[in-house]
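> sequence first, predicted model second:
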Amino acid sequence: MAEDNLSAVLYAVDDLRLEQVPIPKPGPKQVLVRVHTVGICGSDVHYWTHGAIGPFVVKEPMIVGHETSGVVSEVGSEVKHLKSGDRIAMEPGLPCKLCEHCKTGRYNLCPEMRFFATPPVHGTLSRYVVHDADFCFKLPDNLSFEDGALIEPLSVAIHSCRRGNVQMGHRVLVLGAGPIGVLNLLTAKAVGAGKVQPQVCIECTGAQPSIETAITTTKSGGVIVLVGLGADRVEIPIIESATREVDIRGIFRYVNCYPTAIELLSSGKLDLSGLTRAHYKLEETLEAFKRTQKADVIKVFIHC
């Protein structure tokens, strides 16, 4: 195996470096992955420009990236469902599997969650990474590595629609036209949602005016799903929500959504081919991050 493990390491605000790190060794229940494609998330850019998201602060060098696909290079001794050469999408969170939330199927709320590129946990923008095999999902032959990287943000959209209980014939309003907003729109349409006046509003910006719009435009008895994360505190027209019984629900990442996301794409029920994209090599990571800031395409990919 080559010893090249070039990685994108964030040291501080505006200090993103490319450097070699040791190739990790997989444990008994892990796999070593030769990373192929990583999508740049808004959180990656936010850590680069601000050094923190809420309580998660970059205090020491951290490899960025978490929207990842690749090829299994080596398997641990106890891994049975994957083999070397398998193409996979990597779900980036590792819960404890022991707490109440994990045992009741809501592992996304695990207080001990270790999530790629969330300080202090390293991400995946490297040639090689290790990951628990339980959170690596085989890609069908008709899905590309870019599709595999898109499974992560698509899972956010699926979880949002589930939290809003979006069903066939529901009218859905999506606020925010970034990658997550667009994927929410496509996912809602894929499960049969229609147009406004909305019974469900999926708010993807985190901005106070947009949250207020969600509350005032959602049909009485409807649901607002808060996807975007903005300021810690915002003013909202709470009486409007309370007297019209408009439920406000949060989401945090996703839970058990990767299989559904893969099925939606592989079956053709959801078509992401229309998403505008830009492509960069790992050596061009800084240029790729700057391109993401321009917001002239939906998704920027780095090919490792």
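Nice, thanks for sending it over. Source: prediction; values computed, not measured.
> can we go C-alpha only for contacts and neighbour counts from here?
Will do.
> so which residues of this structure form helices?
Remark: helices assigned in the chain by DSSP state H are 42-50, 100-103, 145-163, 179-190, 208-217, 238-243, 258-266, 285-294.
> relative to E60, which of those helices is closest?
helix 42-50 (12.1 Å; CA to CA).
> what residues does the closest one touch?
For helix 42-50, the external contacting residues (CA atoms under 8 Å, 6 or more residues apart in numbering) are 10, 12-16, 52-53, 58, 64-65, 117, 289, 292-293.
> OK, contacts around C96?
So C96 contacts 102, 110, 112-113 (CA under 8 Å, 6+ apart).
> buried ones among the contacts of helix 42-50?
By neighbour count, with 16 or more other CA atoms under 10 Å, the contacts of helix 42-50 hold 10, 12, 16, 52-53, 58, 64-65, 117, 289, 292 as buried.
> could you tell me which of these belong to strands?
Under the assignment DSSP state E, the buried ones among the contacts of helix 42-50 contribute 10, 12, 16, 52-53 to strands.
> tell me which two of those sit farthest apart.
Among those, L16 and I53 lie farthest apart (CA to CA), at 16.7 Å.
> Serialize the buried ones among the contacts of helix 42-50 to JSON lines and add fields for distance to G176.
Shown next, in JSON lines, are these (distance: CA to CA, whole Å):
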{"residue": "L10", "distance to G176": "28"}
{"residue": "A12", "distance to G176": "29"}
{"residue": "L16", "distance to G176": "28"}
{"residue": "A52", "distance to G176": "22"}
{"residue": "I53", "distance to G176": "19"}
{"residue": "V58", "distance to G176": "27"}
{"residue": "V64", "distance to G176": "24"}
{"residue": "G65", "distance to G176": "22"}
{"residue": "A117", "distance to G176": "24"}
{"residue": "F289", "distance to G176": "20"}
{"residue": "T292", "distance to G176": "16"}
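> also this one, for the comparison:
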Amino acid sequence: MSSKNPSFVLRSIKDVTFEDRPVPKIQNPTDVLIRVNVTGICGSDVHYWQHGHIGDFIVEAPMVLGHESAGTVVETGPKVTSLKPNDRVALEPGVPCRSCPFCKAGKYNLCKDMKFAATPPYDGTLAKYYILPEDFCVKLPECVSLDEGALVEPLAVGVHVVRQADIRPGNSVIVFGAGPVGLLCCSVAKAFGATKVIVVDIVDSRLEFAERYAATGTFNAMHSEDPNVNAAEMIKRFDLVFGADVAIDASGATPSINTCVHILRTGGTFVQVGMGAAEIAFPILKLCAKEITLKGSFRYGPGDYRLAVELIASGKVSVKDLITGRVKFEDAERAFEQVRNGQGIKTLIGGPLD
């Protein structure tokens, strides 16, 4: 094993560099040392790079970026039983405290003491080596590649959203936002049995991809500036009769959020996953009158990562179709620039070579 641990580090706003950091040591008997083979770029990584913070999470010291990764087990702690060296794994990048009320209630994604990769002050996975507890490493079947393993992270977000929405066979679902998370919500919804899955965006090329990928129909929200008008047009165009069963907003855009309320049937479910403005104008009266169930969705919880791997392995969800670019580790900054400029859907960065 190399004694070096090259890492891609955010030093301050718009200032990234490569550093050779110490190889992490196994401290707990259930820890696993992983060689990171591939990492996807997430919008949050780009946001930290460009702005230095997301909400209350502020970059105050140099931080390794990256949290969508897959790799190969190098070493295991003495109490690890389910993994061995050379096993390929998807890395679930958030380790909770395991003892707070949220963790004990099976909602560890809400843990206030979560140590999440590339969320200040914790380093991310864009390095040669990374350590995780055994139970946060999900072994990849032989039929699932390491590139697909890196996309288990955003797919797990989609799985959690669809579970929050309680999507069932025969449901009609509207997904706002044709970025990676929106597209994956669309695909998971179909895997859960939704028969109508409509994707809404303002970019025609994204909508064209969505229809090839998993959507049964698409709608360009530039049709009207009025959420009511857009909702009425979609209900008519896609024969939703009383409205959609489920609306998912993966855009964070205020008009999309408002359209969700208007397009839902009475008693429908609305799940918000896209991050937008901290406060917005919202049709609260219609939400109440239609008795809509409104839920947030944050990261992923128990079972979401493993189900995501199973969906890929079974062929029910394809993530490799979203991969539009792959670069070498030393070209990581160029890859970040491509994502910032909206090029492609998912760009992957290879792990450091010996």
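All right, it came through fine. The structure displayed is predicted, hence computed values, not measured ones.
> could I get the TM-score for this pair?
Overlay of the two chains. TM-score (TM-score structural alignment, normalised by the length of the first structure): 0.98; 304 aligned residues with a CA RMSD of 1.0 Å.
> circling back to that earlier point, export the helices of the first structure as JSON lines, with columns for distance to R34 of the first structure.
JSON lines is the format used below for those (distance: least, CA to CA, whole Å):
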{"stretch": "helix 42-50", "distance to R34 of the first structure": "21"}
{"stretch": "helix 100-103", "distance to R34 of the first structure": "29"}
{"stretch": "helix 145-163", "distance to R34 of the first structure": "12"}
{"stretch": "helix 179-190", "distance to R34 of the first structure": "25"}
{"stretch": "helix 208-217", "distance to R34 of the first structure": "40"}
{"stretch": "helix 238-243", "distance to R34 of the first structure": "48"}
{"stretch": "helix 258-266", "distance to R34 of the first structure": "20"}
{"stretch": "helix 285-294", "distance to R34 of the first structure": "17"}
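> follow-up on the earlier one: among the contacts of C96 of the first structure, name the buried ones.
The neighbour-count test (16+ other CA under 10 Å) marks 102, 110, 113 as buried among those.
> ok, so of these, who is nearest Q20 of the first structure?
Nearest member of those to Q20 of the first structure, counting by CA to CA, is M113, at 26.7 Å.
> how about the nearest residue to that closest one once chain neighbours are set aside, what does it touch?
Leaving aside its sequence neighbours, M113 of the first structure sits nearest to P95 (CA to CA, 6 or more residues apart in numbering; 4.4 Å). Neighbouring residues of P95 of the first structure by CA under 8 Å, 6+ apart: 102, 107-108, 110, 112-114.
> change it to 10 Å
101-102, 106-115 (CA atoms under 10 Å, 6 or more residues apart in numbering).
> got it, and L264 of the first structure?
With CA under 10 Å, 6+ apart, L264 of the first structure has these contacts: 151, 154, 187, 190-191, 258, 270-271.
> mind running it again at 7 Å?
L270 (CA atoms under 7 Å, 6 or more residues apart in numbering).
> same deal with V199 of the second structure?
Counted by CA under 7 Å, 6+ apart, V199 of the second structure has contacts 174-178, 210, 215, 217-219.
> swap in F145 of the first structure?
Contact analysis of F145 of the first structure by CA under 7 Å, 6+ apart lists 36-37, 69-70.
> counterpart of it over in the second structure?
F145 of the first structure maps onto L146 in the second structure, with residues paired by TM-score structural alignment.
> likewise L229 of the first structure?
Match for L229 of the first structure (TM-score structural alignment): M275.
> cool, and I238 of the first structure?
Using TM-score structural alignment, the equivalent of I238 of the first structure in the second structure is I284.
> neighbours around its match, how many?
Applying other CA atoms under 10 Å, we find 10 residues neighbouring I284 of the second structure.
> quick check: it vs G342 of the second structure, distance?
To G342 of the second structure, I284 of the second structure is 33 Å away according to CA to CA, to the nearest Å.
> with T119 of the second structure instead?
22 Å.
> count of neighbours near whatever residue of the second structure lines up with I202 of the first structure?
Per TM-score structural alignment, the equivalent position to I202 of the first structure in the second structure is I248. Residues near I248 of the second structure, counting by other CA under 10 Å, number 29.
> correct me, but I248 of the second structure touches F270?
Yes. Judged on CA atoms under 7 Å, I248 of the second structure makes contact with F270 at a distance of 5.9 Å.
> need the contact list for the most centrally placed residue in the second structure.
Residue closest to the average C-alpha location in the second structure (CA atoms, centre = their mean): P154, at 2.7 Å. With contact set as CA under 7 Å, 6+ apart, P154 of the second structure has these partners: V181.
> ok, now how distant is it from D135 of the second structure?
From P154 of the second structure over to D135 of the second structure (counting by CA to CA), the distance is 19 Å.
> and for L146 of the second structure?
For L146 of the second structure, the distance to D135 of the second structure (CA to CA) stands at 18 Å.
> same check, this time on P93 of the second structure
P93 of the second structure sits 11 Å away from D135 of the second structure, going by CA to CA.
> among these two, which residue is more densely surrounded?
Taking other CA under 10 Å, P93 of the second structure and D135 do not tie; P93 has more neighbours (21 against 16).
> what is the burial count for the closest residue to the more buried one other than its chain neighbours?
Closest residue in space to P93 of the second structure, ignoring its immediate chain neighbours: A117 at 5.4 Å, by CA to CA, 6+ apart. Using other CA under 10 Å, A117 of the second structure has 23 neighbouring residues.
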